[in-house]
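S.K.: Sequence unavailable; structure follows:
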């Protein structure tokens, strides 16, 4: 009898020792220790602890993320624009104006931006107008498999931020549902969102173009047409969240002024709320930019952050790794987990 009790207690002790490392495991290993990492972890812990005053039932654990500049890089131009530029470079003659075609061929971003939204829409239309949704997405998948970033030489899907992948996983493991809410095209992002981020296609919210139903015999197809039906940026973000989800998210993460309305709307709701801004400060491992940038401008957001108690992530200081460790693993200033 004594021997059985001894065996039982030894087994229990062994099990406890095995569980200790799991309990102490760092959910965000690529984040340097500090106030920002602690604030995120504390928010998740208190909103998932039934004994906490900040506890949220799983139905209210909703976190929304911008995509460009928040989950992956966005310089020197948005990656969907890189796709559109590649397709416009080989467009049939006279599809674009001669000046715009020259700017496209030379990747002259300043000249393209001088043309405003009209020029950008012209370029984007070339990449998809007249294609079925399936044909467009197959072409995007083929492009993502072959294209490389002009500066880093990496595949675009390799330029995903490792710390954000950890945050997405940590939230889902804690009962949160994660969504993308982006100004990028919804059909473009749905090609890779599940494989890259673990976010299913139905949880991707983005800008939508005009669609047309086409019937050929017994077959029905959705054909993409030109122009934007709804731009999911700025004030459009809280509108699409309300239309799609019907509730304010408990957590909103962005990186630019286009995300500010979404973050204000989310964090002004009742109960526990968290806003997180990704500030691109690392000119060595990525690109440093904010108030003056034509892409991913962060000006109003920096001004709003302090008064609204948002977490402002300093990429150079807060992230030990930018991309996956096997691609780039330079430590941040604080390399302590």
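M.R.: Sure, I can see it. Note that the coordinates shown come from a computational prediction; the quantities given were computed from them, not determined experimentally.
S.K.: use CA for all of it now, contacts and neighbours both
M.R.: Fine.
S.K.: Which helix runs longest in the protein?
M.R.: Assignment by DSSP state H gives helix 2-24 as the longest helix of the chain.
S.K.: quick one, helices of the stretch 51-200 of the chain?
M.R.: Secondary structure of the stretch 51-200 of the chain (DSSP state H, counting those that start in this stretch): helices at 79-89, 98-105, 109-114, 116-128, 133-146, 162-173, 186-189, 193-197.
S.K.: count of residues packed around the closest residue to residue 274 other than its chain neighbours?
M.R.: Of all residues beyond its chain neighbours, the one nearest residue 274 is residue 251 (4.8 Å), with distances taken as CA to CA, 6 or more residues apart in numbering. For residue 251, the count of nearby residues is 24 (other CA atoms under 10 Å).
S.K.: I'd like the distance between residue 251 and residue 204.
M.R.: 16 Å (CA to CA, to the nearest Å).
S.K.: Equivalent analysis for residue 184, please.
M.R.: 10 Å.
S.K.: Please apply the same query to residue 268.
M.R.: Relative to residue 204, and taking CA to CA, residue 268 is found at 23 Å.
S.K.: Between those two, point out the one with more neighbours.
M.R.: residue 204 (22 against 15).
S.K.: wait, what's in contact with the most centrally placed residue in the chain?
M.R.: Nearest residue to the geometric centre of the chain (CA atoms, centre = their mean): residue 67, 2.6 Å. By CA atoms under 8 Å, 6 or more residues apart in numbering, the contact list for residue 67 reads 180-182, 184, 254.
S.K.: Show me which of these are buried.
M.R.: Among the contacts of residue 67, those scoring as buried are 180-182, 184, 254 (criterion: 16 or more other CA atoms under 10 Å).
S.K.: Could you dump those into CSV with distance to residue 19 added?
M.R.: Formatted as CSV, these follow (distance: CA to CA, whole Å):
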residue, distance to residue 19
180, 34
181, 37
182, 39
184, 42
254, 35
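S.K.: farthest-separated two in these?
M.R.: Pairwise distances across the buried ones among the contacts of residue 67 peak at 13.3 Å for 184 and 254 (criterion: CA to CA).
S.K.: Comparison target below:
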């Protein structure tokens, strides 16, 4: 009897051995993060602040994590995606604005003149954004943004922009939330633009999305109520504007922050300046094969001063090429 059951036991053990890697992967909350210094630092920090009775324990109400968006949660090359949206909007709205044919920087956008567009600088960019982001209700703008995201594709990958998100960062957001953190976006991007997709793509609700804002006003037009967006900047949520927004809107200093550029430096510094155990991380774009490789000399997402601060402050710097087994969700692992 004992011998007759032996083959069955053997098959059972073989099946279990085959299943072990699958079970291990299913239990791994960060499958796209390779074993290495960044993953180790993240897991050690989360374990420390969530272990009740430990010296570094942080109550759930104080577990605030903030993330930049462009270059941190999704790609930002060859140009910030919101800028590409704005230029597409200029082309769409051009028939309603015949004066744009002779007016810079709109003329440069319509003619595809990259040199003239670059020469217009930040002032020209702000004119384009103001013209395409205002003069309508917030609801209409979000609707227009969602319409663009539904049909527009990235110039290199030909994938929708909402698929150009980083799979490891999606896993990190979910991992933090599973451990009692509230996750916020704190970005230089315009707030309504990000709110159009943040909940669906990142699982971050609109009230936890902080960004650059335009002035607005309440309107009652024949009983139709709306919030109208005005062509005047109210707050630039970049650089030192980020900790100002965090203080005004969240009201708590984060204990965990992730960015990728010099525009995130003050947010990371503000996070690390608090008491108790804290975490600051940078996504370092080192993967020219699967994404892009750039830092100090890039015109988009320049990483220079923040990289030096990370070295001196012992922050976590993620080497994308070495530490991520997968960059985008559409990649095979």
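M.R.: That came through fine. Predicted, not measured: the structure shown is a model, and the values here were computed from it.
S.K.: which residue in the second structure lines up with the residue nearest to residue 274 of the first structure?
M.R.: Matched by TM-score structural alignment, residue 251 of the first structure corresponds to residue 256 in the second structure.
S.K.: do residue 67 of the first structure as well
M.R.: Residue 67 of the first structure maps onto residue 69 in the second structure, by TM-score structural alignment.
S.K.: ok, that match to residue 175 of the second structure distance?
M.R.: Taking CA to CA, one finds residue 69 of the second structure at 18 Å from residue 175 of the second structure.
S.K.: residue in the first structure matching residue 286 of the second structure?
M.R.: That one, residue 286 of the second structure, aligns with residue 281 by TM-score structural alignment.
S.K.: And the strands in the stretch 201-333 of the second structure?
M.R.: 209-221, 224-235, 256-259, 279-284, 316-319 (DSSP state E, counting those that start in this stretch).
S.K.: Now tabulate the ones you listed in TSV and tack on distance to residue 97 of the second structure.
M.R.: Shown next, in TSV, are those (distance: least, CA to CA, whole Å):
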stretch	distance to residue 97 of the second structure
strand 209-221	22
strand 224-235	16
strand 256-259	38
strand 279-284	40
strand 316-319	45
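S.K.: for these, which one ends up most surrounded?
M.R.: Per residue and on average, the most neighbours among the strands of the stretch 201-333 of the second structure fall to strand 256-259, with a mean of 26 (mean count of other CA atoms under 10 Å).
S.K.: I figured residue 282 of the second structure was touching residue 318, is that so?
M.R.: Yes. Contact criterion CA atoms under 8 Å: residue 282 of the second structure and residue 318 qualify, at 6.0 Å.
S.K.: coming back round to it: show me what counts as buried in the longest helix of the first structure.
M.R.: Buried, per 16+ other CA under 10 Å, within helix 2-24 of the first structure: nothing.
S.K.: ok, now stretch 97-115 of the first structure?
M.R.: So for stretch 97-115 of the first structure, counting by 16+ other CA under 10 Å, buried means 100-101, 103-104, 107, 111-112.
S.K.: want to throw these into a markdown table with distance to residue 244 of the first structure?
M.R.: Below are those laid out as a markdown table (distance: CA to CA, whole Å):
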| residue | distance to residue 244 of the first structure |
| --- | --- |
| 100 | 36 |
| 101 | 37 |
| 103 | 37 |
| 104 | 35 |
| 107 | 36 |
| 111 | 36 |
| 112 | 33 |
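S.K.: out of those, who's nearest residue 77 of the first structure?
M.R.: Using CA to CA, the buried residues of stretch 97-115 of the first structure come closest to residue 77 of the first structure at residue 107, 9.9 Å.
S.K.: Enumerate every residue touching the closest residue to that closest one other than its chain neighbours.
M.R.: Among residues not flanking residue 107 of the first structure along the chain, residue 85 sits closest, at 7.7 Å (CA to CA, 6+ apart). Contacts for residue 85 of the first structure were tallied using CA under 8 Å, 6+ apart; they are 104-105, 107, 123-124.
S.K.: Tell me the counterpart of residue 85 of the first structure in the second structure.
M.R.: In the second structure, residue 85 of the first structure lands on residue 87 (TM-score structural alignment).
S.K.: Can you report how many residues lie near residue 92 of the first structure?
M.R.: 9.
S.K.: residues in contact with the aligned partner of residue 315 of the second structure in the first structure?
M.R.: Counting by TM-score structural alignment, residue 315 of the second structure corresponds to residue 310 in the first structure. By CA under 8 Å, 6+ apart, the contact set of residue 310 of the first structure is 274-277.
S.K.: mind putting those residues in CSV, distance to residue 76 of the first structure included?
M.R.: Below are the contacts of residue 310 of the first structure laid out as CSV (distance: CA to CA, whole Å):
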residue, distance to residue 76 of the first structure
274, 29
275, 26
276, 23
277, 20
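S.K.: coming back round to it: so which of the contacts of residue 85 of the first structure hold up in the second structure?
M.R.: Counting by both residues aligned by TM-score structural alignment, their matches' CA atoms under 8 Å, the contacts of residue 85 of the first structure that remain in contact in the second structure are 104, 123.
S.K.: so how far is residue 83 of the first structure from residue 291 of the first structure?
M.R.: For residue 291 of the first structure relative to residue 83 of the first structure (CA to CA), the value is 26 Å.
S.K.: what's next to stretch 245-261 of the first structure, contact-wise?
M.R.: 60-67, 69-70, 233-235, 237-238, 241-242, 262-263, 265-267, 269, 272-279, 290, 296-301.
S.K.: To which residue of the second structure is residue 230 of the first structure aligned?
M.R.: So residue 230 of the first structure corresponds to residue 235, using TM-score structural alignment.
S.K.: from memory its match sits against residue 216, does it?
M.R.: No. At 11.7 Å, residue 235 of the second structure and residue 216 do not qualify as touching, with contact defined as CA under 8 Å.
S.K.: what residues are shared contacts of those two?
M.R.: Counting by CA under 8 Å, 6+ apart, nothing touches both residue 235 of the second structure and residue 216.
S.K.: ok, back up a step: could you single out the nearest of the contacts of residue 310 of the first structure to residue 93 of the first structure?
M.R.: Using CA to CA, the contacts of residue 310 of the first structure come closest to residue 93 of the first structure at residue 277, 42.8 Å.
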